[in-house]
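Asks: I'd like to go over a predicted model; first the sequence, then the structure.
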Amino acid sequence: MCSLLTLLFCATFLLSFINTAKILGIFPAPSISHQIIFQPIWKELSLRGHQVTVITPNPLNDTKLTNLTEIDVSYTYEIIARSMFVNNLYKRENTLWTLWMMYDVGLEVNQADLNDEKVQSILKDTKEEFDLVIFQSTHNFNVLTLGYGGRFKCPLIAISSLGVFLHAHDAVGNPTHPVISPDIMLNFSGELSFLDRVKSFLFNFWYRFLYYYYALPKADKIARKYFGEDMPYLGDIEKNISLMMLNVNPIIHTVRPNVPNVIEINQMHIRDKKPLPKDLKDYLDASPRGVVYFSLGSNVKSANLSSNIRQEIIGALGELPYNVLWKWESDYLPDRPKNVMTRKWLPQQDILGHPNVKVFVTQGGLQSIEEAITNEVPMVGMPFITDQPSNIKKIEDLGMGLSVDYKTLKKEQLKKAIMEVAENTKYKENVQKSKAILVDQPMKGVEKAVWWIEYVIRHKGAKHLRSPAADMSFFEYFMVDVVLFLGGCVVLALYLVIKIASLTKNVTKSTKKVKKH
């Protein structure tokens, strides 16, 4: 009894030093591949005693998390499903078109969230307060969510499930050199050619013009309908971000100089292995020659591929000497080969952890690549959208796999790539080398993320980490005024030299004429 009282006293004593907070999380992107990065964070914050309210299309629905309130906005998946952006995923449109579509669908999703009855009840409650707002800063799904920071007048933390666009770096004064750190949408990898450098330079200007003079003003007008006319300008709220956390890693992403309030995290969703369902375990165990795991992720669905691409893939998989496990999202796969098993959903991390899996055919999403590396599985990449092409290019450069182009895909190409990666041990060896680097960290990604979140809570913001560059105009940061001033001085000096030389010449001529006369 005495020891129990002692434990209770110690627990009470320790809890008295925990600075618990009310936290609002806004994670609007209807994509499970993004949400699985954020879920461990709000779960851990809840377990640490913080009162967490989350707006998400993928709630955990865990009754054990008593400090967690989740507002389910899963209906926004319907918006994505019918959008032009998704319907044109397989056409690989140009970067400018993709950005425009992402922005428009992002606004539509944000407004659907804001119109939710439970969200409205929070916004309209004049007594409601939060100590911190954490919002998703991936692609353009974050523009309207900035309004929550203005509404509750508290510190802001931005978190991304991959890299972020130029405007997010601008908000915290992070360097965005067009050659050293090209924007993620450009999908550049390795050493840039001269043409790539020109494209990146021009994109830096074009994107900023689009964001600051079109996207932000348009979003600000919409935001005032939900957060009130007295709210600050969204661009000013964006400048109030205390911390920005990026889900990047040293294997896939180029090393870049970051200001102190930009924190890199990774392996957020990597978890301990769970037992496989019996049918999958039996299938994998009964494949001594090996298994090829085929999945194009949650956004690019195999079942939506054109019949031509599907037939080429089926032809290649059917000729392999291995069994194949394919994430196929419908009930029926036409012309399914005998060595292929399909399932609408598969526990990817647990499958990749099975020793008989020889190759992972992947779309090249960041989370899938991290799972493959941590499970030491080499890859064949078939990239489609956003950062996938550059991710797969890096996989090739590091010798961890090969890539195929779905637009020109032939069964012989896919079969050859899979066989090469499966049979040549160099690919697995290179994956093992990358794993040694990836997992060698002082703390796990979730622990790091939560530590920094609580750091902001403890200090009621992190203005002391803010770079002066965040408050500079474009002209000040790039010293355009200084360059113009110095250029003007040079021009003036040259003008004076020429003028003096001309006067001297005229005086000399006059003197000679006088002497002659």
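Replies: Everything's here; your move. Numbering: from 1, shown residues only.

Asks: only C-alpha atoms for contact and neighbour calcs from this point on.
Replies: OK.

Asks: Helix or strand: which one has residue 457?
Replies: Residue 457 is located in helix 445-458, with elements delineated by DSSP states H and E.

Asks: what does that helix rub up against?
Replies: Contacts of helix 445-458 with the rest of the structure, by CA atoms under 8 Å, 6 or more residues apart in numbering, involve 19, 21, 40-41, 44-45, 131-132, 155, 157, 242-243, 245, 265-268, 462.

Asks: Please list all residues in contact with the closest residue to residue 48 other than its chain neighbours.
Replies: Nearest in space to residue 48, with sequence neighbours left out and distances taken as CA to CA, 6 or more residues apart in numbering, is residue 20 at 7.9 Å. By CA under 8 Å, 6+ apart, residue 20 lies in contact with 48, 49, 50, 51.

Asks: Show only the entries of those found in strands.
Replies: When those are checked against strands using DSSP state E, the ones located there are residue 51.

Asks: I'd like the contacts of residue 20 written out as JSON lines, with neighbour count and distance to residue 151 added.
Replies: Putting the contacts of residue 20 into JSON lines (neighbours: other CA atoms under 10 Å; distance: CA to CA, whole Å) gives the following:
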{"residue": "48", "neighbour count": "15", "distance to residue 151": "26"}
{"residue": "49", "neighbour count": "18", "distance to residue 151": "24"}
{"residue": "50", "neighbour count": "20", "distance to residue 151": "20"}
{"residue": "51", "neighbour count": "20", "distance to residue 151": "18"}
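
Asks: of all the contacts of residue 20, which two lie farthest apart?
Replies: Pairwise distances among these were taken by CA to CA; the largest, 9.2 Å, belongs to 48 and 51.

Asks: What is the neighbour count of the residue lying closest to residue 374 once chain neighbours are set aside?
Replies: Using CA to CA, 6+ apart and skipping residues adjacent in sequence, the residue nearest residue 374 is residue 435, 5.6 Å away. Here the number of neighbours of residue 435 (other CA atoms under 10 Å) works out to 18.

Asks: A further structure is provided below for comparison with the first:
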Amino acid sequence: MLPVKLLLLLCFSTCSYAARILAVVFIPSLSHNLVFRPIYRELSLRGHQVVAVAPNPLNDSSLTNLTEIDVSYVYERNKNIQSTLNFDSYTDFWDNTFQWMMLSAEDILKDSRVQQLCEGGDKFDLVLLEALLPVFYAFGTKCDAPTVGMISMDGMLSTHTVQGNPIHPILFGDMLLSYHKPLSLMEKTWYVYYFIWYKWYYNYRVVPQCDSMVRKYLGQQLPPLEEIEANSSMAFINTNVVMNSIRPMSPTVVPMGFVQIRPPNPLSQDLQSVLDDAKQGAVYFSFGSNTQSSHCRLFIIVLRYHDRVCELKSIVEDQPMTGLERAVWWSEYVIRHRGARHLRSAVADVSLAEYLLLDVLAAALSVLLIAGIVSYKLARLVGKLTFCGCRRNKQKES
């Protein structure tokens, strides 16, 4: 019996693999960081050696497999810039947000501790990165490791495009747009304009700027950043089909909704007193760390609201695994298979013209045009021959 147990022990010890994982988070916002920290924390608890670059490090000495590079200094620039951002329209929002994010990303890339990652034969088996910008996908190439992009909300148009998710301006497009009701003609027109603008802005402004930044700090020898981003294995997005718009998704896009949810801590005494004294019940919520608390006080005393929340909670939680378990399982899946190219959608590798069948339409129109021209020429030729024949007959009769 002992040899069998020993054999099983050896098998499990051989099959289990402690990987080296690099996690890079760069947005100076606790709301964003709270989504990613449980993932690399859990991976470290599962025996993987994790190096995390983060503005909000865990600073937990009990996590012996976790090494953190504290980049909380990016908050200093954030204080000076965020108040000046212009969010008057969706296009202004993205323009200002991308420029702000690039400043945070560049601050981190300047850090000598970050630049030394993957130097001197130091390798990783997986790179997890915050994917609101394509900058940190470059560490996948530098470290010779598959990459998984993580987003603390729904994916952007660029995220869905890279992973091969179908995109349609008026059905399932960008996370900022609403698809919960029938759209008016004016709204459809605006959505199409926004779709075209975003594609142009991301491909011809954001990616080139990020490419220049990466080459400046990580080396000119890297391939084009557009190719590096397109090589990513997966994207983890913080969505749930119940709470977000339903859309077709490639197997390489993993919804990890509510990954940041954990058992609640006790409320402060004053807030607990307010809620306890509410005769008909109360709901208190915050808009996150990016909005000042003075702007987000909202109390709803409605029993119907409570019932609806309980109903949604029951639906949301009715799934085979939690968002955290799903994110961890797919992270280890990518490690085991050195990527996930076999799950890649064919849509990711076709151009927009091919996706919209414009090449087929052009070929069909060309055939019809050629057929029309040939028919027209033949008709003219037949008409001309007929006319000439009739004319000769008349001449003979006369």
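Replies: Perfect, I can see it now. Bear in mind that the values here come from a model prediction, so they are computed numbers and not experimental data.

Asks: Can you point out the buried residues in the longest helix belonging to the second structure?
Replies: Secondary structure assigned by DSSP state H gives helix 358-397 as the longest helix of the second structure. By neighbour count, with 16 or more other CA atoms under 10 Å as the criterion, helix 358-397 of the second structure contains no buried position.

Asks: just how off-centre is it within its chain?
Replies: Averaging C-alpha positions (CA atoms, centre = their mean, to the nearest Å) puts helix 358-397 of the second structure 55 Å from its chain's average.

Asks: for the second structure, what spans make up the strands?
Replies: Listed in chain order, the strands found in the second structure under DSSP E are 20-24, 49-54, 66-70, 126-130, 147-151, 234-237, 253-255, 283-284, 299-300.

Asks: Take those strands and write them to a markdown table, including distance to residue 30 of the second structure.
Replies: Rendered in a markdown table, the data for the strands of the second structure read as follows (distance: least, CA to CA, whole Å):
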| stretch | distance to residue 30 of the second structure |
| --- | --- |
| strand 20-24 | 14 |
| strand 49-54 | 10 |
| strand 66-70 | 14 |
| strand 126-130 | 13 |
| strand 147-151 | 13 |
| strand 234-237 | 17 |
| strand 253-255 | 20 |
| strand 283-284 | 19 |
| strand 299-300 | 24 |
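
Asks: Those strands: which one's closest to residue 320 of the second structure?
Replies: strand 253-255 (13.1 Å).

Asks: residue in the first structure matching residue 25 of the second structure?
Replies: Residue 25 of the second structure is assigned residue 27 in the first structure as its aligned equivalent, the criterion being TM-score structural alignment.

Asks: who are the neighbours in contact with the residue mapped onto residue 145 of the second structure from the first structure?
Replies: Aligned counterpart of residue 145 of the second structure in the first structure: residue 154 (TM-score structural alignment). Residue 154 of the first structure sits next to 130, 131, 132, 133 when contact means CA under 8 Å, 6+ apart.

Asks: quick one: the alignment partner in the second structure of the first one and residue 142 of the second structure, what's the gap?
Replies: Using TM-score structural alignment to pair residues, one finds that residue 130 of the first structure aligns to residue 124 in the second structure. Here the criterion is CA to CA, to the nearest Å. By it, residue 124 of the second structure lies 10 Å from residue 142 of the second structure.

Asks: which one is the spatially most central residue of the first structure nearest to, not counting chain neighbours?
Replies: The residue at the geometric middle of the first structure, judged as the C-alpha nearest the mean C-alpha position with CA atoms, centre = their mean, is residue 162 (2.0 Å). Leaving aside its sequence neighbours, residue 162 of the first structure sits nearest to residue 247 (CA to CA, 6+ apart; 4.7 Å).

Asks: burial measure for the one you found, as a count.
Replies: 21.

Asks: Counterpart of it over in the second structure?
Replies: Taking TM-score structural alignment for the superposition, residue 247 of the first structure sits opposite residue 238 in the second structure.

Asks: so what's its match up against?
Replies: Residue 238 of the second structure sits next to 35, 151, 152, 153, 154, 255, 256, 257, 258, 259 when contact means CA under 8 Å, 6+ apart.

Asks: what's the distance between the fourth one and residue 253 of the second structure?
Replies: Yep, that's residue 153 of the second structure we're talking about. Using CA to CA, one gets 13 Å for the distance from residue 153 of the second structure to residue 253 of the second structure.

Asks: Which residues are in contact with each of these two?
Replies: Counting by CA under 8 Å, 6+ apart, the common neighbours of residue 153 of the second structure and residue 253 are residue 237.

Asks: possible to save the contacts of residue 238 of the second structure as JSON lines with distance to residue 216 of the second structure?
Replies: Converted to JSON lines, the contacts of residue 238 of the second structure look like this (distance: CA to CA, whole Å):
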{"residue": "35", "distance to residue 216 of the second structure": "30"}
{"residue": "151", "distance to residue 216 of the second structure": "25"}
{"residue": "152", "distance to residue 216 of the second structure": "28"}
{"residue": "153", "distance to residue 216 of the second structure": "30"}
{"residue": "154", "distance to residue 216 of the second structure": "30"}
{"residue": "255", "distance to residue 216 of the second structure": "34"}
{"residue": "256", "distance to residue 216 of the second structure": "34"}
{"residue": "257", "distance to residue 216 of the second structure": "36"}
{"residue": "258", "distance to residue 216 of the second structure": "37"}
{"residue": "259", "distance to residue 216 of the second structure": "35"}
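
Asks: So which of those residues belong to helices?
Replies: Under the assignment DSSP H, the contacts of residue 238 of the second structure contribute residue 35 to helices.

Asks: Quick check on the contacts of residue 238 of the second structure: which are buried?
Replies: Burial of the contacts of residue 238 of the second structure was assessed by neighbour count (16+ other CA under 10 Å); the buried members are 35, 151, 152, 153, 154, 255, 256, 257, 258, 259.

Asks: residues touching whatever residue of the second structure lines up with residue 57 of the first structure, list them.
Replies: Taking TM-score structural alignment, the alignment pairs residue 57 of the first structure with residue 55 from the second structure. Residue 55 of the second structure sits next to 25, 26, 27, 28, 29, 33, 70, 71, 72, 73, 74, 75 when contact means CA under 8 Å, 6+ apart.
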